[in-house]
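**Student:** what follows is a predicted structure for the sequence shown.
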Amino acid sequence: MKKTVDKLVVAGALCLLASCISAPPRAPGIGQPVPWTQLPGWQDERLAQAWPALQSSCQKMPARDARWGELCADAALFPAPDDDTARAFFETRFVAHEVSGSNDTAEGLITGYYEPLLHGSRGKTRRFRYPVYGRPDDLVVVDLGALYPELQGKRYRGRLNNNRVVPYYSRADISNGKRPPDDAVIAWVDDPVALFFLEIQGSGRIRLPDGKMLHVGYADQNGHPYVAIGRTLVDAGLMKLEEATMPAIRAWLKANPEKAQAVLNSNPSYVFFTLREPDSLGPIGALNVPLQPERSVAVDPNFIPLGSPVWLDTSLPGNRDARPYRRLVFAQDTGGAIRGPVRADLFLGFGENAERTAGAMRQRGKLFVLLPADRKIN
């Protein structure tokens, strides 16, 4: 009997030495600090090119996080650093943390978005008959955190009906006539599908018949959840998952006009816009700073703090040799489809190349969040 017990003891010890007892999985989100050498490609990045994005985040972050006050004051001392100076700044002022997804996965989905170009008019015509709505006056936003502290940061959007707040009109409601009044329209466009994708991108430009350009940006949303129409097409057996890229979805909608509206209505979310100054530096993201091409990303703020630097390790579509795409970006936006810890939407700017890349981008990738270092003062 003693020999049996001894064997069990030895077996248990060997099991521990061989890591037979697995460590508990990491919780989704920001994990423990990692050395800079663990960030793939960090030493090769042209970090001076990321400095303007840091300066943009510094416009808002000190009010959100006290640690950013001193950090941004120090950054202001270097208006145009070289790469080595910028790298030294980030390595001394920040600590890198790997972001983990559910089931302890390190990789997640990286997509892209851009500023689309639409054709429209300030007035309704036979050609330009699809409305781009500004924020309607009857949209009510209730701050739930003011009533229930546990719901801090949560808001409910609806409208008043007999002194009761009820859900605002869904996309299907709006397309079927239950819509805001025409005086809420800021422009009329000629393509309902292009208008739908303008909502997904959150900002864009509308070229008027005289050649002038209207710049529009996100103003608000109707409060309904976002549903990806690509998923609708896949679930209906009309498209394979690997085929559900933006160009393919647009092509399907164009080829099936009699079914297009029903597919669009499967996404009840509806976005309202505002006019922005044409000389602004770029579309305004959720952090309320201009987005910068290939330096701004949309993230899920439940996992990654807005304004934070993020090391992005992914690839671009169309690279046959699968060359890595690694760079420092900043979490300056959010989006209805951006949910989960290892999830980012890279802003690619304006123009055909940006549209082409964003439309095809569904890459795997890793994220590392840079959080302010706790600096001790002696």
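**Tutor:** Received the coordinates, thanks.
**Student:** drop to CA atoms for contacts and neighbour counts, all remaining ones
**Tutor:** OK.
**Student:** what's the neighbour count on Thr85?
**Tutor:** 14 (other Cα atoms under 10 Å).
**Student:** sorry, wrong one. I was asking about Ser175.
**Tutor:** There are 14 residues near Ser175, going by other Cα under 10 Å.
**Student:** what's Ala244 in contact with, if anything?
**Tutor:** Residues in contact with Ala244 (Cα atoms under 8 Å, 6 or more residues apart in numbering) are 230-231, 234.
**Student:** which of the residues you listed are buried, as a PyMOL select command?
**Tutor:** With 16 or more other Cα atoms under 10 Å as the criterion, this PyMOL line picks the buried residues out of the contacts of Ala244:
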select buried, resi 230+231
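**Student:** taking the centroid of this protein, which residue is nearest it?
**Tutor:** Ala298 (2.3 Å; Cα atoms, centre = their mean).
**Student:** alongside the first one, take a look at this:
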Amino acid sequence: MTRLLLAITFAISLMTGPASAETGPRYDILDFADLQGWAEDDHAAALAAFLETCGDLDDPDWSALCGLARETDDARGFFELLFRPVLIRDDAEMLFTGYFEPELNGAPYRSSTYRYPVYKMPPEARASRPWLTRRQLLTSGVMEGRGLEIAWVDDPVELFFLQIQGSGRIRFPDGRMIRVGYGGANGHPYRSVGRELVRRGVYTAHQVSMQVIANWVRRNPVAGRELLYHNAAYVFFREVSEVPPEKGPLGAMNRSITPLRSVAVDPRYTPLGAPVWIEKAGADPMNRLMIAQDTGSAIKGAQRADIFYGTGDEAGRIAGRTKDGGRMIVLMPIQRAYALLPEPVQ
């Protein structure tokens, strides 16, 4: 996530009834005792994340729960009393990945150190789909001298991955920080540079990570620049002034997301704003109650989730190596949970 979020997906309306048993997902209602590590989690931290977005859920059932959440002093009791755990499955195995918010070094003006511009979207890019490729945009001079620069950063590789993540923070030399978010794209499909390195035989698939790609590009500056041009897609940004830099970035619900309590899901299966219990396997297992507050272009399926690890390099390293199995259980309002079960055969 890595996540590879481009922040171009949008919230899909909440599920309200069962799908076909033959073609749709399968639902199993569980007990809280079935959730590994449930009793040991910090339910108050999950409730705080839930409150970040529950007020925006335009649905009577969820609105009522949000009101009760604001009044409760027993977080665990709130979830156990008013929700039921629902395991939603399709034909794919569970896959957890991770994503993070990059933090780049930059400045408001160009200098010998800060030479790589973070661009706003020019109007002609909105009018023409697709517009120029990454190579054309960066080599033709079409962006220069137009005041489209939000800031300048010191590392073109970090800027490339900022575009993949879709949002991030830029720290200026005086300590001031700004946050940038997705502001549009040139309309070309994303092409994975990691997959291209595998195709060339430079690495095998299990060796590729964001850090491995970054190190290869830096060791091979000419070939590295050409590798980045392989991805014709280019993301533009906007300054996100409505969110203080010390808070998390905006998720798909247009509210700040919380490190290790927010998760990106496929909203065709998991309602945005819903609590989800994750049981992540792998080298760093995690049993935790999180809130579905984001989406991603690569997050598809009932058992697919992207964990938000936070901001900065360490969060990026953890996110980049996350690729684990396990299971995810959605906490649904009681009446919604039982409505998902198939009708009994007469």
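**Tutor:** Perfect, thanks for sending it. Quantities reported herein were computed from a predicted structural model and do not represent experimental measurements.
**Student:** just to confirm, what residue in structure 2 is aligned with the residue nearest to the centre of structure 1?
**Tutor:** Under the alignment (TM-score structural alignment), Ala298 of structure 1 pairs with Ala264 of structure 2.
**Student:** that match contacts Asp306, correct?
**Tutor:** Yes: assessed by Cα atoms under 8 Å, Ala264 of structure 2 is found in contact with Asp306 at 4.9 Å.
**Student:** joint contacts of the two?
**Tutor:** In contact with both Ala264 of structure 2 and Asp306: Ile299, using Cα under 8 Å, 6+ apart.
**Student:** still on that earlier bit, distance to Phe90 of structure 1 and secondary structure added to the contacts of Ala244 of structure 1, as JSON lines?
**Tutor:** As requested, the contacts of Ala244 of structure 1 are exported to JSON lines (distance: Cα to Cα, whole Å; DSSP: H, G, I helix; E, B strand; the rest coil):
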{"residue": "Gly230", "distance to Phe90 of structure 1": "39", "secondary structure": "helix"}
{"residue": "Arg231", "distance to Phe90 of structure 1": "39", "secondary structure": "helix"}
{"residue": "Val234", "distance to Phe90 of structure 1": "43", "secondary structure": "helix"}
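**Student:** with distance to Leu14 of structure 1 as new columns, can the contacts of Ala244 of structure 1 be given to me in TSV?
**Tutor:** Converted to TSV, the contacts of Ala244 of structure 1 look like this (distance: Cα to Cα, whole Å):
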residue	distance to Leu14 of structure 1
Gly230	50
Arg231	48
Val234	49
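**Student:** which among the contacts of Ala244 of structure 1 gets closest to Gln332 of structure 1?
**Tutor:** Distance ranking of the contacts of Ala244 of structure 1 against Gln332 of structure 1, using Cα to Cα, places Gly230 first at 25.4 Å.
**Student:** the closest one: what's it in contact with?
**Tutor:** By Cα under 8 Å, 6+ apart, Gly230 of structure 1 lies in contact with 241, 244-245, 249.
**Student:** again with Pro372 of structure 1
**Tutor:** 67-68, 71, 93-95.
**Student:** show me the residues you listed that map onto helices.
**Tutor:** 67-68, 71, 93 (DSSP state H).
**Student:** buried ones only from these, please, as a PyMOL command.
**Tutor:** Those of these that count as buried under 16+ other Cα under 10 Å are selected in PyMOL with:
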select buried, resi 67+68+71+93
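**Student:** and Gly67 of structure 2, what pairs with it in structure 1?
**Tutor:** Aligned partner of Gly67 of structure 2 by TM-score structural alignment: Ala73.
**Student:** can you report how many residues lie near that match?
**Tutor:** The number of residues packed near Ala73 of structure 1 is 12, by other Cα under 10 Å.
**Student:** all helices of structure 2, in order?
**Tutor:** Under DSSP H, structure 2 gives helices at 43-53, 60-71, 75-82, 123-127, 134-139, 156-165, 193-199, 210-219, 221-229, 313-320, 334-339.
**Student:** which one of those lies nearest to Arg89 of structure 2?
**Tutor:** Using Cα to Cα, the nearest of the helices of structure 2 to Arg89 of structure 2 is helix 334-339, at 14.1 Å.
**Student:** burial count for Arg276 of structure 1?
**Tutor:** For Arg276 of structure 1, the neighbour count with other Cα under 10 Å is 17.
**Student:** ok, the match of Ala298 of structure 1 - contacts?
**Tutor:** Counted by Cα under 8 Å, 6+ apart, Ala264 of structure 2 has contacts 292-296, 299, 305-308.
**Student:** Ala228 of structure 1 too?
**Tutor:** Contacts of Ala228 of structure 1 (Cα under 8 Å, 6+ apart): 267, 337.
**Student:** state the distance from it to Val263 of structure 1.
**Tutor:** Distance, Ala228 of structure 1 to Val263 of structure 1, using Cα to Cα, to the nearest Å: 10 Å.
**Student:** now Asp137 of structure 1
**Tutor:** Taking Cα to Cα, one finds Asp137 of structure 1 at 28 Å from Val263 of structure 1.
**Student:** also Phe89 of structure 1?
**Tutor:** Distance from Phe89 of structure 1 to Val263 of structure 1, by Cα to Cα: 49 Å.
**Student:** for Ser203 of structure 1, same thing?
**Tutor:** 22 Å.
**Student:** those two - which one has more neighbours?
**Tutor:** Ser203 (26 against 15).
**Student:** which position in structure 2 aligns with the more buried one?
**Tutor:** Using TM-score structural alignment, Ser203 of structure 1 pairs with Ser167 in structure 2.
**Student:** now Lys124 of structure 1
**Tutor:** Here Lys124 of structure 1 is matched to Arg110 in structure 2, going by TM-score structural alignment.
**Student:** and the closest residue to that match other than its chain neighbours, what is it in contact with?
**Tutor:** Using Cα to Cα, 6 or more residues apart in numbering and skipping the chain neighbours, the partner closest in space to Arg110 of structure 2 is Trp152 (5.8 Å). Contact analysis of Trp152 of structure 2 by Cα under 8 Å, 6+ apart lists 106-110, 114-118.
**Student:** most neighbours among those, which one?
**Tutor:** Gly106 (26 neighbours).
**Student:** relative to Leu148 of structure 2, how far out is it?
**Tutor:** Using Cα to Cα, Gly106 of structure 2 is found at 16 Å from Leu148 of structure 2.
**Student:** what of Val118 of structure 2?
**Tutor:** 8 Å.
**Student:** next one: stretch 177-184 of structure 1 to chain centre, how far?
**Tutor:** 29 Å (Cα atoms, centre = their mean, to the nearest Å).
**Student:** strands of the stretch 101-250 of structure 1, start to end?
**Tutor:** Using DSSP state E, counting those that start in this stretch, the strands of the stretch 101-250 of structure 1 run over 108-115, 117-121, 130-133, 140-143, 155-161, 164-167, 185-189, 203-207, 213-221.
**Student:** sweet, I'm off.
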